[in-house]
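Novice: test case, fold it:
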Amino acid sequence: MLSPSEVVPWLEQLEALESALPKNNKGQPNQNWAKAWHLAVKTLRLRDWQGFLKSGLAQALYKKPPSYQRVELPPNWQKVLQTLNDHALAFELSSLARQTQATFELLQRFDQHYTRLRQAHQLMLFADLPELLARRLPHIPEMQTELYYRLDARVQHLLLDEFQDTSLDQWQVLEPIAQEVASVGDSSRTFFCVGDVKQAIYAWRGGCAELFDKVTMDLHLQDHQSSLTKSYRSSEVVLETVNQVFSGLGSNLALANDEEVAMNWQHRFERHEAAKIYPAMWNW
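Specialist: So this is what the prediction gives:
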């Protein structure tokens, strides 16, 4: 990020480029370019970095090749605009980082105060349980042994739905039980989980879709898994849209910065189809 004094010469260079504006057939400055140049200079003079980043000339840098109104940006234009664009972007990101840090500190202080109030009133939320168990059980071996011994004696079948929303804390608590249940060779005890990684939208509250792979490896379930690619509740039109979206993730421009992840996801995706359900026939 440039210092305030370092910005000035770059702004002056952009101002000097007015004489180098592309010309129209009459030899006059192209009006679209002139307006874009005026807007860029105006926002920079006002130190309106966000406004500059949204301006036409700044946006032109992201085209291949960099161009505005189908006219490629000359090298000297690219150098000046890129330098100012990098500074504006760094300034805005720095501002957002400070805002995020301040928000985090505020929420952290609120959480501490809120937790103290709940403890004072002896209140516990359901969401507190997995967090407390995951954090404290490993440090109290005798309690951990006793708890899992009692649960193991009572739990014969462990069934988990919407598994893509399971958090690491939740799984850390459940894993010893799952390990015990899955280790039985006969069908007297069973482990079953079902979920859809395409619906893994709760990472913000701890959901971890990567657990599917971890569970498969840790519980040795490689030969005991199946994909449900036939849907009984969605139409062909809906599923075809799903297929188009998820089978083309590798070429999705919105994921250009995460191409490797997108390609891995695409390779593992299996096309879906709608089940053919016909009206029931009743015999009276």
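Novice: use CA for all of it now, contacts and neighbours both
Specialist: Noted.
Novice: quick check: closest non-adjacent residue to the residue positioned nearest the centre of the chain.
Specialist: Closest to where the C-alpha atoms of the chain average out (CA atoms, centre = their mean) is residue 203, at 8.0 Å. In space, and not counting its chain neighbours, residue 203 is closest to residue 165: 7.5 Å by CA to CA, 6 or more residues apart in numbering.
Novice: number of residues surrounding that neighbour?
Specialist: 22 (other CA atoms under 10 Å).
Novice: which ones are touching it?
Specialist: Contact analysis of residue 165 by CA atoms under 8 Å, 6 or more residues apart in numbering lists 200, 201, 202, 203, 206, 207, 208, 209.
Novice: will you turn those residues into a markdown table that also has secondary structure and distance to residue 91?
Specialist: As requested, the contacts of residue 165 are exported to a markdown table (DSSP: H, G, I helix; E, B strand; the rest coil; distance: CA to CA, whole Å):
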| residue | secondary structure | distance to residue 91 |
| --- | --- | --- |
| 200 | coil | 33 |
| 201 | coil | 31 |
| 202 | coil | 31 |
| 203 | helix | 29 |
| 206 | coil | 31 |
| 207 | strand | 33 |
| 208 | coil | 33 |
| 209 | coil | 35 |
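Novice: and this one, please, so the two structures can be compared:
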Amino acid sequence: MNSTTMTNSTINMATRFPNSLIRASAGTGKTYQLSNRYLQLILSGHPADRILAVTFTRKAAGEILERILFRLAAGAVDERSAEQLAQQLDLPQLTLQECRRVLRQLTRSFHRLRVNTLDAFFLKAAQSLSLELGLPPNWQIVDDVSRYQLQQQAVASLLEQQESGNILKIMHWLSKGETSRSVSRLINETVDGMYSIFLDSPPEAWHRLKPHPTLLAEEVEAHRLGLQEWIENGAGSDRLKSEVKKLADMMEAGDWEEFVESTISRSIFTGKLTYYSKPLPESLLYNLRPLAYEMQAQLNNQYVKQLLGSFELLACYDAQVQALKTELRSFEFHDLPRSLGRLEKSARWQQLSYRLDSAIESLLLDEFQDTSMDQWLAVRPFARHATANVAERTFFCVGDVKQAIYGWRGGNADLLDGIVDELPDVTDMQLDTSYRSSQPVIDVVNRVNRGLGQYPNLAAADVAVRHWVENFPEHTTARNDLAGYVQIETVEPSDDTDHGRELTIAKAVERVEELRAVAPHLSIALLFRKNAQVGRAIYLLQQRGIPASEEGGSSLCDSAAVQLIESLLTLADYPADTAARFHLAQSPWSTALRLESHRSDTAAQRLARDTRELLLDRG
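Specialist: Take a look at the predicted model:
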């Protein structure tokens, strides 16, 4: 087993660095703190290949590695810079010669450094323990297209193997009795929305919600007639009667959810029994109260059926898709941490050190708020190993629940709070001083987040809002030298349709144009919730002559050059494709490709042959 040891360090390798959890708000120096710990370790003689630093994106991993190398290189320039680095790292014995020696060793063993994304680490680990994990030989990770095809195959197999009566029962439960959607579409929607939840939860969780007793049909009808009588002849204000009439219509339409969420129903459930601060008449409550609880029971029982139907469907789907994955030797990234997590209770995970060519003694976790339970279970054995009371080991974790953005893929910010309880001797620290933002920006951040409880449109999330406000720390800034200005504008509310979103994007582009007219030297950032909106904004900006670049996961296929490459590959596969021929013949590449007319079969066949030969020759 090889090891990239920083030999002959003038700093004692027995130096014990504390196990740390740092809750770092945006701009407070998170990457700086993580690079500090990494540099402290390697400058103290810890082998670089026994330190694992993981984050979520390749870009973030690159930034961490860049920060480590640049800071070490800066310390190797002269005595003054070495002293400055020594002060930053709290390593008073650090010398210029030590910085240069470690930098030289680090660059020579660059290929053994472990600054990775979680996905990359899990992939490497799974490849090293394929047999122990029960993975077939020559398995691979599928792309999005193959993943979709795999899902469709599993759905088709499910429909073939399940009895029609059982499928119809499950579909009835899932669709609330409606028949407007196709069976395959409903199954795909359930898989897309709930399969990851199914994998993360035990079977008993799906059976925890129990049915509520309901009234007899005769009792419901009697109370309904009594309610109608009160609406027509009972003692009450016109406003109250109008609201009760709406409830009666909801009940008639079977709109139980709207009924249960109404102001009057909530007043009954909480025991307030008021409407606009006035007591509800007892003559009204005699019929409305049992009806409200009946609607609540019906809604609960509908949820019970949906949960049971979802569980049965997902269990059947899981059996089919797992069998297909093994048969086709094709897996998804999320399969890897789940498989690795199952090794913790056995001694097999310890074999990973041998398979990876060196043990992992120190673990540095970045952006921990976006870690899923499966990912944590896969990493936890290494975290427990790193927090053992041994000088050569250390654990370092940074995260911020306010920046959790991967809930859609299973990210669980609550795990951050459990670190201190689950691992021994972990120091919990908070960083809330920004080195990026001006005082006006920080003031608005504090004001908005501390005042969320005053907005009535957030009433439905009252518990979550209160928890957020109570736990939101006061932010400060070290950049009092920066001028700043904050203005919050809103656009007219629009519906959540393509047209509504288009209006919002157009308004943002108009605002950019106005700002550029006043201050053309400014660099302006536009932030969107979805990548698809970025491309549209770029197009509108370019239409107005405003130069703009995009950062984020936009499709490569939006590039004109990439579209030409696609046409060239299409032509190589099928020379008779006239659309690809026309695209290439009308492009700036036509002369270089010797395809100046899309009508020439000879030229198209020659280009297809040349392209295939080039691919065979160069790969």
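Novice: quick one: map the residue nearest to residue 203 of the first structure onto the second structure.
Specialist: Alignment note (TM-score structural alignment): residue 165 of the first structure maps to residue 370 of the second structure.
Novice: over to residue 13 of the first structure?
Specialist: That one, residue 13 of the first structure, aligns with residue 226 by TM-score structural alignment.
Novice: what's the answer for residue 272 of the first structure, then?
Specialist: Match for residue 272 of the first structure (TM-score structural alignment): residue 475.
Novice: what does the biggest helix by length in the second structure correspond to over in the first structure?
Specialist: With residue count as the measure and DSSP state H as the assignment, the second structure has helix 282-328 as its longest helix. Under TM-score structural alignment, helix 282-328 of the second structure corresponds to residues 75-121 of the first structure.
Novice: next: stretch 164-178 of the second structure.
Specialist: Going by TM-score structural alignment: stretch 164-178 of the second structure matches no residues.
Novice: same question for that stretch: list its buried residues.
Specialist: Judged by neighbour count using 16 or more other CA atoms under 10 Å, the buried positions of stretch 164-178 of the second structure are 167, 170, 171, 172, 173, 174, 175.
Novice: pull the number of nearby residues for the residue lying closest to residue 250 of the first structure once chain neighbours are set aside.
Specialist: Distance criterion CA to CA, 6+ apart; nearest residue to residue 250 of the first structure, sequence neighbours excluded, is residue 263 at 4.5 Å. Number of residues near residue 263 of the first structure (other CA under 10 Å) recorded here: 18.
Novice: would you indicate which residues of the host helix or strand of the match of residue 13 of the first structure are buried?
Specialist: With secondary structure defined by DSSP states H and E, residue 226 of the second structure is part of helix 217-233. Neighbour counts over helix 217-233 of the second structure (16+ other CA under 10 Å) mark 220, 223, 224, 226, 227, 228, 230, 231 as buried.
Novice: closest to residue 505 of the second structure among the residues you listed?
Specialist: residue 231 (46.9 Å; CA to CA).
Novice: hmm, residue 243 and that closest one touching each other?
Specialist: No: using CA atoms under 8 Å as the test, residue 231 of the second structure is too far from residue 243 to be in contact (9.7 Å).
Novice: need the helices for the stretch 151-284 of the first structure, in chain order.
Specialist: For the stretch 151-284 of the first structure, the helices defined by DSSP state H, counting those that start in this stretch occupy 168-182, 211-218, 236-246, 259-268.
Novice: give me the helices and strands touching the first one, please.
Specialist: Translated: helix 168-182 of the first structure. helix 128-136, helix 141-154, strand 157-160, strand 190-193 (3 or more CA pairs under 8 Å, 6 or more residues apart in numbering; DSSP states H and E).
Novice: would you mind measuring from the residue nearest to residue 203 of the first structure to residue 126 of the first structure?
Specialist: 16 Å (CA to CA, to the nearest Å).
Novice: same question for residue 172 of the first structure.
Specialist: 16 Å.
Novice: the more surrounded of those two?
Specialist: The neighbour count for residue 172 of the first structure versus residue 126, taken as other CA under 10 Å, is higher for residue 172 (17 against 7).
Novice: once you drop chain neighbours, what's closest to the more buried one?
Specialist: Spatial nearest neighbour of residue 172 of the first structure, chain neighbours left out: residue 134 (6.1 Å); criterion: CA to CA, 6+ apart.
Novice: please say which position in the second structure that neighbour maps to.
Specialist: Matched across to the second structure, residue 134 of the first structure falls on residue 341, judged by TM-score structural alignment.
Novice: pretty sure that match sits against residue 372.
Specialist: No: counting by CA under 8 Å, residue 372 is not a contact partner of residue 341 of the second structure; they are 11.7 Å apart.
Novice: what's the match for residue 501 of the second structure in the first structure?
Specialist: Aligned against the first structure by TM-score structural alignment, residue 501 of the second structure finds no counterpart at all.
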